[in-house]
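[1] this one's structure only:
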């Protein structure tokens, strides 16, 4: 890692949420620096006193430094984004009160900055919190105006201060209401986004999973087989097996389709537990299943199928007679050199047919 990257990591951290909060702090810092530039212009043009403005500048810069460390180490200090936002907003309002009192004839320019403070907080605060912050801003600025007109009515005429406060109150309350509505809209959009993400996840699941058995469906299995062909174009060392539940039609005819569905679900859950981590079992259609056994020789593949058969024999399905044993027939084929999976599956299908002809509940090799 370069020196620059190390320094940046130390300053901004590595967590995404922390970096986002520091970006907000950086935006606030730019606003403070722009305000300091305006203050310098006021001093140069004789609108404000140099000493008072210098103190205000130092106060603002010192606050920026303190807030950087508060944000950077918010996890250690256990400061939530809401607490950080409110603290910085109240600090900015305090700076505005100070700037208004020493701003001279251009003091009304502070009003938009106060409104901007409230608007900026809409991204982190709830509507009620924004209203409380607005009330704090009005109380602070109103108290400052009242004190100034009471103690220095020549420089701060009461009528002018009252009108200025009226405009400020109208702007702040309107901004608070608008930001409240925008916050509600953002919350609504966020909820809809989450609902859409859940819906998309469901669609993805339905596109790859069989709804009844929760196994891979035929469409997804074809994608897996295509990927396996790309991974091993020569085809050596891979087996496929077609499995068919024995006498499944009798279960449906005698006990109904609900019992048949229960057999399929139990069969899927039981056989899945007998597979290795890299094996893939899919519902191929009806009561037929396709098993992919990558990097497996026929003897090992047969052991997997025999283990599956043992577990299926011991399986008990609600709704069926206690002595009713479920079994399956299977046709196993090893993929030949350069052979397409479709051809290997076709050979496994013929082996499955031979297993059924030979009495079922058996495994035939293609």
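    Happy to help now that I have it. Just so it is clear, the structure is predicted and the values come from calculations on it, not from any experiment. Numbers count the residues shown, from 1 in each chain.

[2] alpha carbons only for contacts and neighbour counts from here, please
    Fine.

[3] residues near residue 17, how many?
    11 (other CA atoms under 10 Å).

[4] After whichever strand or helix holds residue 186, which helix or strand is next? Please name it.
    For residue 186, the host element (DSSP states H and E) is helix 158-208. Following helix 158-208 in sequence order, the next helix or strand is helix 218-231 (DSSP H and E).

[5] contact partners of that next one?
    207-209, 235, 282-285, 340-341 (CA atoms under 8 Å, 6 or more residues apart in numbering).

[6] Any chance you could list what contacts stretch 98-105?
    Here stretch 98-105 has contacts from 42, 47-49, 52-53, 56, 107-108, 110, 144-145, 148, using CA under 8 Å, 6+ apart.

[7] before we go on, here's another structure to hold up against the first:
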């Protein structure tokens, strides 16, 4: 596991912790069955002592597995937890294997060999639970098998060769099965983590793309100089049913044109002309209500849509905008510059064609121009 990438090591440690906790919490089924088989064939105090030893070792094993699960993200703590878990697993395996040294059991050949076979099965099952940590797997199976070797040496009259062969066979099976299973699990983890990383990258790219599209859509709707809606965006707002949802059944249209704007461009330059457009847009925006809408209609013309407004409201708002604009200093002294605008008003009611209403506002604006400028016509 040390040669694997850090994410793979973390996932392997997490799964080792989960599997070992589950093994420790369910192992009572196995050693309970083993105790039931041995009951009556060995002394009661020996059997109960062995049961207490197994329970204690499995409890310690489970607690250390929990500790490992808490430190999977810290490489130093993780390695230390795996080492302690390997020690606990050696003790746990030894407690299981000690049944082969129980007094009186070696004289009963069939029962003894059943017990040996039981231990081999436990060792093989441990491969699935512990293969993600080679030290843990080896520690448990060494603990499981050393009592068999001792039994083969102590009980010389009782098939020592069979016990040695059993230990060698189990050890070979653990080596082959354990390495193969470990590689399969690690390969699966790498593929899973790679898939998750690709999915995370894809999600991030989708979010970036969504944000970029939102920015593009906003840029497409805004006039780059004044940051007002452009004409195309405004016309989209005026389509049914968006219009009634946004502005109500009856709303006002205020169309205005900056007075003498061409002279400002010619005498002071287009840079000053741009400053005038920005200042006018800011002034209008600051004096409109939050539910109203401002757009640059074209050139030096702006249009305001006043939501849920009657004729008196539209007239009063237009006068307010006219006075505010006339009082705004575009350039500070000594090159002080102030501008005015001519306003044309119209009221859009249900059933009235929108183009006709806008045309009415446009005609009213030209009447204001011809009437002396800096005035409001409806």
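    Yep, that arrived. All of these numbers come straight from a predicted model, not from anything done at the bench.

[8] TM-score them against each other, please.
    For this chain pair, the superposition-based TM-score is 0.61 by TM-score structural alignment, normalised by the length of the first structure; 296 aligned residues with a CA RMSD of 5.0 Å.

[9] hang on, the earlier thing: now restrict the contacts of stretch 98-105 of the first structure to buried residues only.
    42, 47-48, 53, 56, 107-108, 110, 144-145, 148 (16 or more other CA atoms under 10 Å).

[10] Take those and lay them out in CSV including secondary structure and distance to residue 157 of the first structure.
    Shown next, in CSV, are these (DSSP: H, G, I helix; E, B strand; the rest coil; distance: CA to CA, whole Å):
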residue, secondary structure, distance to residue 157 of the first structure
42, helix, 21
47, coil, 17
48, coil, 18
53, helix, 22
56, helix, 24
107, helix, 13
108, helix, 13
110, helix, 17
144, helix, 13
145, helix, 10
148, helix, 9
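
[11] Now do the SS call for the residue sitting furthest away from the middle of the first structure.
    Distance from the C-alpha centroid of the first structure peaks at residue 154, with 58.7 Å (CA atoms, centre = their mean). For residue 154 of the first structure, the assignment made with DSSP: H, G, I helix; E, B strand; the rest coil gives coil.

[12] the helices in the second structure, which residues?
    With DSSP state H as the criterion, the second structure has helices at 6-26, 28-38, 44-70, 75-97, 109-130, 134-154, 160-221, 231-237, 242-247, 261-268, 270-287, 311-326, 354-370.

[13] Now distance to residue 377 of the second structure too, for the ones you listed, in TSV please.
    TSV is the format used below for the helices of the second structure (distance: least, CA to CA, whole Å):
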stretch	distance to residue 377 of the second structure
helix 6-26	72
helix 28-38	94
helix 44-70	76
helix 75-97	78
helix 109-130	87
helix 134-154	89
helix 160-221	29
helix 231-237	22
helix 242-247	22
helix 261-268	19
helix 270-287	18
helix 311-326	9
helix 354-370	5
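
[14] Of the ones you listed, which is nearest residue 332 of the second structure?
    With respect to residue 332 of the second structure, and counting by CA to CA, the nearest of those is helix 270-287 at 12.0 Å.

[15] post-alignment, that closest one versus the first structure, mean distance?
    Superposed on the first structure, helix 270-287 of the second structure shows a mean distance to its aligned partners of 2.2 Å (mean CA distance after the TM-score superposition for the first structure).

[16] picking up where we left off before, show me what the helix holding residue 186 of the first structure is packed up against.
    helix 110-120, helix 127-151, helix 218-231 (3 or more CA pairs under 8 Å, 6 or more residues apart in numbering; DSSP states H and E).

[17] So what's the gap between it and the chain middle?
    From the chain centre to the centre of helix 158-208 of the first structure is a distance of 20 Å (CA atoms, centre = their mean, to the nearest Å).

[18] any idea of the angle it forms with helix 218-231?
    Here helix 158-208 of the first structure runs at an angle of 80 degrees relative to helix 218-231 (axes from the mean of the first three to the mean of the last three CA atoms, to 10 degrees).

[19] got a markdown table for the helices and strands packed on helix 158-208 of the first structure, with distance to residue 317 of the first structure too?
    A markdown table is the format used below for those (distance: least, CA to CA, whole Å):
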| stretch | distance to residue 317 of the first structure |
| --- | --- |
| helix 110-120 | 62 |
| helix 127-151 | 56 |
| helix 218-231 | 25 |
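
[20] any idea what residue 326 of the first structure aligns with in the second structure?
    For residue 326 of the first structure, the aligned residue in the second structure is residue 339 (criterion: TM-score structural alignment).

[21] roughly how far apart are the closest residue to that match other than its chain neighbours and residue 252 of the second structure?
    Closest residue to residue 339 of the second structure apart from its sequence neighbours, by CA to CA, 6 or more residues apart in numbering: residue 326 at 5.9 Å. Per CA to CA, to the nearest Å, residue 326 of the second structure is found 22 Å from residue 252 of the second structure.
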